[in-house]
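Asks: the amino acid sequence is not available; the structure is as follows:
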């Protein structure tokens, strides 16, 4: 915990390492997570479809960040964290204006069945 996934259009100019460092700092400072518990997976998508536009035109780019936390954070804490995530995306994605960038973030409570192991 936290379990973080970042789904994004492959063609984005995205400083993923810098984003992950900033994101982990924000999760620790805002949501009281432990630094060593922060794990982020980036999942670039080959095709991003938007409305009826032709995906081959690359006119739209999408990035969505999902953060799974153990239950107990207030709605205010979650909103503060998603706001910080969106600011970090602005800082770490170079938008050249060719594509419209659609960025979003959400916090989810991990199910009580959540378990993990480390070896």
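Replies: Perfect, thanks for sending it. What you see is a predicted model; the values in this text were computed from it and never measured. Residues are numbered from 1 along each chain as shown.

Asks: could you use CA atoms for every contact and neighbour count after this?
Replies: Fine.

Asks: helix or strand: which one has the residue minimising distance to the centre of the chain?
Replies: Taking C-alpha atoms, centre = their mean, the centroid of the chain lies closest to residue 65, which sits 2.3 Å from it. Using DSSP states H and E, residue 65 maps to strand 60-69.

Asks: below is structure B, check it against A:
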């Protein structure tokens, strides 16, 4: 916890300036500051999507970024909203469209289900 997934259009690798390590560093620092998470517990994965549609059209001149943040229950709705707004500002700051592409960004913070479990297996 927290479990963070960044779904994005595959073209973000080519049509945008995006320093992913700097984004993740700022993202994790933000989650620690706002949601009182522990830094070693922050985990982020990026999932590119080849086929993205806006309306009925394939999004050739558009790109999507959606940040999902799953936290253990206990944060107020105000904390979740503040985290979501701050994450959107991070996307705005770190993802720069080039060549006339339009960026659609969104974020959500949700409670992990009560069934959530994890383990860490140290290397030998």
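Replies: Perfect, thanks for sending it. Just so it is clear, the model here is predicted, and its values are computed rather than measured.

Asks: the second structure: matching residues for the strand holding residue 65 of the first structure?
Replies: Alignment of strand 60-69 of the first structure against the second structure: residues 62-71, by TM-score structural alignment.

Asks: what's the burial count for residue 60 of the first structure?
Replies: 20 (other C-alpha atoms under 10 Å).

Asks: which residues touch it?
Replies: Neighbour list for residue 60 of the first structure: 48-50, 99-102 [criterion: C-alpha atoms under 8 Å, 6 or more residues apart in numbering].

Asks: which of the residues you listed fall within strands?
Replies: 100-102 (DSSP state E).

Asks: any quick ChimeraX command for the buried ones out of the residues you listed?
Replies: Here is the ChimeraX selection string for the buried members of those, based on 16 or more other C-alpha atoms under 10 Å:
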select :101
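
Asks: same list, the ones in strands among the contacts of residue 60 of the first structure, but as a markdown table with distance to residue 39 of the first structure please.
Replies: Formatted as a markdown table, those follow (distance: C-alpha to C-alpha, whole Å):
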| residue | distance to residue 39 of the first structure |
| --- | --- |
| 100 | 28 |
| 101 | 25 |
| 102 | 23 |
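
Asks: ranges for the strands of the second structure?
Replies: Under DSSP E, the second structure gives strands at 3-9, 16-18, 43-49, 53-54, 57-58, 62-71, 95-97, 102-111.

Asks: ranking the ones you listed by burial, who's on top?
Replies: strand 62-71 (a mean of 21; mean count of other C-alpha atoms under 10 Å).
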